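# Show me how the following folds:
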Amino acid sequence: MKPKLYYILVFILLLGCQNETNLTFESLVFENETCADCPEVSIAIPKALGLTKISKTINNALEEELISLLSFDEEIEVNSVDDALQSFKNGYLELQQLYDDEPTGWEATIEGSISYEDSNFITIALDSYLFTGGAHGYASKRFLNFDKRKGIELDNSALFKNVADFRTFAEEMFRQKEDIPKDKSINYTGFMFEQDSFYLPENIGFTPKGLKLLYNPYEVASYADGAIELLLPHREVKKYLNKKP
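Predicted structure coming up:
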């Protein structure tokens, strides 16, 4: 084999290895039993395959989120998604016993998807809708960010070199998007930031188009306003990140 051809083949092989950095997932589906006295439950989330640390971390984090969303019966110790489904059902049945004239059943719809992935990060978006009586249900989105190399879930603060610097930048971009003058209160146009001061949302996650800041309903605005989003392009936020996507 000629040396030049050999190096070309090695380069192609290395390039192929670099492109095979994405994790492998399968769909994991949970559904409650179908009966007249059962709430409607539909859950579909990605399950990371393999025995790596990052796969275990992702699967455990998603299970914890489902347990948190579905746990309603304090008398049951909830250690698994199946326990959480039973807890959700028990919560509904208990309410039916107290208010037997309640005509509307409970509902839980939860869907997970890969929002973004590169060699360093993976972000999973968890969309949920829960109705447990009242005038309307509650829809929300949860971003879960992970460091693939370390195999750990990341708090929002761990995404940035300096959170204060990023918050200042994010407020500037938020004011531009929402037409809030620099010399006016952040609540000038009707937002409801506590203490009249801008703060980052609980949910921050990567998407193909950039870093998304998402305030779920009630977080800084009324339910009628829905979720408030701010999408910052990758090129504008990369200087604030600990690792560049």
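# make it CA atoms for all contacts and neighbour counts henceforth
OK.
# Tell me who's in contact with the residue nearest the centre of the chain.
Closest to where the C-alpha atoms of the chain average out (Cα atoms, centre = their mean) is residue 143, at 2.0 Å. Residue 143 makes contact with 123, 124, 125, 126, 203, 204, 205 under the criterion Cα atoms under 8 Å, 6 or more residues apart in numbering.
# These: which two are farthest apart?
Pairwise distances across these (Cα to Cα) peak at 12.2 Å, for the pair 126 and 204.
# What sits closest to the residue nearest to the centre of the chain if chain neighbours are left out?
residue 125 (4.7 Å; Cα to Cα, 6 or more residues apart in numbering).
# Equivalent analysis for residue 153, please.
residue 146 is the one closest to residue 153 (Cα to Cα, 6+ apart), at 4.3 Å.
# residues near the one you found, how many?
If you count neighbours by other Cα atoms under 10 Å, residue 146 ends up with 24.
# Then residue 165?
Neighbours of residue 165 (other Cα under 10 Å): 11.
# just residue 159 next, same as before
Residue 159: 20 neighbours (other Cα under 10 Å).
# follow-up on the earlier one: closest one of the contacts of residue 143 to residue 164?
Taking Cα to Cα as the measure, residue 164 lies nearest residue 204 of these, at 15.0 Å.
# Where does the closest one sit: helix, strand or coil?
At residue 204 the chain is in strand, as set by DSSP: H, G, I helix; E, B strand; the rest coil.
# Counting neighbours, what do you get for it?
24.
# Check the secondary structure at the closest residue to it other than its chain neighbours for me.
In space, and not counting its chain neighbours, residue 204 is closest to residue 213: 4.7 Å by Cα to Cα, 6+ apart. Here residue 213 is recorded as strand under three-state DSSP.
# any idea where the helices of this structure begin and end?
3-19, 53-70, 81-98, 163-178, 234-237 (DSSP state H).
# Which elements pack onto the shortest one?
The one in question is helix 234-237. strand 210-215 (3 or more Cα pairs under 8 Å, 6 or more residues apart in numbering; DSSP states H and E).
# And this one, please, so the two structures can be compared:
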Amino acid sequence: MKRICKLLITTILFTNIVHIYPHAMLININSNSGENPILVDKIIREKTSFINIDVEIPQIVGLSNKEKEKDINSDILDWTNLWIKDAKDTSEKFKPNIPYEMQARYILTNDKYILSFFIDYYQFSGGAHGITTRNTYNINIKDGNEVLLKDLFEEGYDYKTFINEEIRRQISKNPEYYFTGKEGFNGISEDQSFYIKDGKLIIHFPYYKIAPYVTGMPQFEINYEIKM
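Next comes the predicted model:
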């Protein structure tokens, strides 16, 4: 029988799942692992003749594993600084008449057992429109380790087939919004981008990955209560 994820978010969701799927198995999560960590703002603002930078990124405070906390915060800050540097170097090289726009904001989507959030990095460097890059983060609050998509499911469960079939089902409702063939959806990857919100798994794809720009960044809500 197919099994559901082993990392679920709340006791309420646990009750619903067990009622619908009596065979569901959950990981043993220690709810007494301490206070939930929080996200605090790291603000970077700068304005020149060629670029406007307005950045608010998160830094984690309160993980019990301080080394992991430091590493994650450094990764976020390093990625952001490199993103800014590349744009600044380009703006100073080309000296655009209309300044480049750089903006970053983040959203916390879950803070129980798994700290889940994403950062949207928007950049306009001329042309018809800007582009947003979304970086997602999922962290086990208990040990500070990154949570991968496979970690949400029982070992040995074919989670890729389950998710792929659900995404194809949702795409089939509006196929005109997506690319087809090799350019379209051909299955999730090992390092698939995702986040958790309201007890559900949200699978995320960047601009142009499986759909044209007008479709936006495709996202697919995977409800663990779907009967398969």
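# Tell me the spacing between the residue nearest to residue 143 of structure 1 and residue 111 of structure 1.
8 Å (Cα to Cα, to the nearest Å).
# Who has more neighbours out of these two?
residue 125 (21 against 16).
# Just tell me what that one corresponds to in structure 2.
Under the alignment (TM-score structural alignment), residue 125 of structure 1 pairs with residue 118 of structure 2.
# so its match touches residue 108, yeah?
Yes: under the criterion of Cα atoms under 8 Å, residue 118 of structure 2 makes contact with residue 108 at 6.8 Å.
# hmm, back to that, please pull up the equivalent of the residue nearest to the centre of structure 1 in structure 2.
That one, residue 143 of structure 1, aligns with residue 136 by TM-score structural alignment.
# Can you tell me how far that match is from residue 113 of structure 2?
Taking Cα to Cα, one finds residue 136 of structure 2 at 16 Å from residue 113 of structure 2.
# how about the equivalent of residue 62 of structure 1 over in structure 2, what does it touch?
Using TM-score structural alignment as the criterion, residue 62 of structure 1 maps onto residue 76 of structure 2. Residue 76 of structure 2 sits next to 57, 58, 59 when contact means Cα under 8 Å, 6+ apart.
# Spatially nearest residue to the first one, not counting backbone neighbours?
Computed as Cα to Cα, 6+ apart, the closest residue to residue 57 of structure 2 that is not its neighbour in sequence is residue 42, at 5.2 Å.
# Repeat that for the second one.
Spatial nearest neighbour of residue 58 of structure 2, chain neighbours left out: residue 41 (5.0 Å); criterion: Cα to Cα, 6+ apart.
# The one you found -> structure 1?
Mapped onto structure 1 by TM-score structural alignment, residue 41 of structure 2 lines up with residue 27.
# Wait, its match touches residue 49, no?
No: using Cα under 8 Å, residue 27 of structure 1 makes no contact with residue 49, being 10.2 Å away.
# which one of these two has more residues nearby?
residue 49 (15 against 12).
# need the contact list for the residue nearest to residue 58 of structure 2.
Contacts of residue 41 of structure 2 by Cα under 8 Å, 6+ apart are 56, 57, 58, 59.
# Counting neighbours, what do you get for the third one?
Taking other Cα under 10 Å as the neighbour definition, residue 58 of structure 2 ends up with a count of 21.
# any idea how far the residue lying closest to residue 120 of structure 2 once chain neighbours are set aside lies from residue 105 of structure 2?
The shortest distance from residue 120 of structure 2 to any non-neighbouring residue, by Cα to Cα, 6+ apart, is to residue 134 (4.5 Å). Between residue 134 of structure 2 and residue 105 of structure 2 the distance is 10 Å, computed by Cα to Cα.
# Now do the shared contacts for these two.
119, 120, 121.
# Chain neighbours aside, what residue packs nearest to the first one?
Think residue 119 of structure 2. Spatial nearest neighbour of residue 119 of structure 2, excluding adjacent residues (Cα to Cα, 6+ apart): residue 106 at 4.1 Å.
# dump the residue contacts of the residue of structure 2 positioned farthest from its centre.
For structure 2, the largest distance from the centre (Cα atoms, centre = their mean) belongs to residue 97, which lies 34.3 Å off. Going by Cα under 8 Å, 6+ apart, residue 97 of structure 2 touches residue 50.
# What residue in structure 1 is paired with it?
Residue 97 of structure 2 maps onto residue 103 in structure 1, by TM-score structural alignment.
# ok, back up a step: check contacts around the residue nearest to residue 120 of structure 2.
118, 119, 120, 121, 206.
# for residue 151 of structure 1, same thing?
53, 54, 55, 57.
# which residues touch the second one?
Residue 54 of structure 1 makes contact with 146, 147, 148, 149, 150, 151, 152, according to Cα under 8 Å, 6+ apart.
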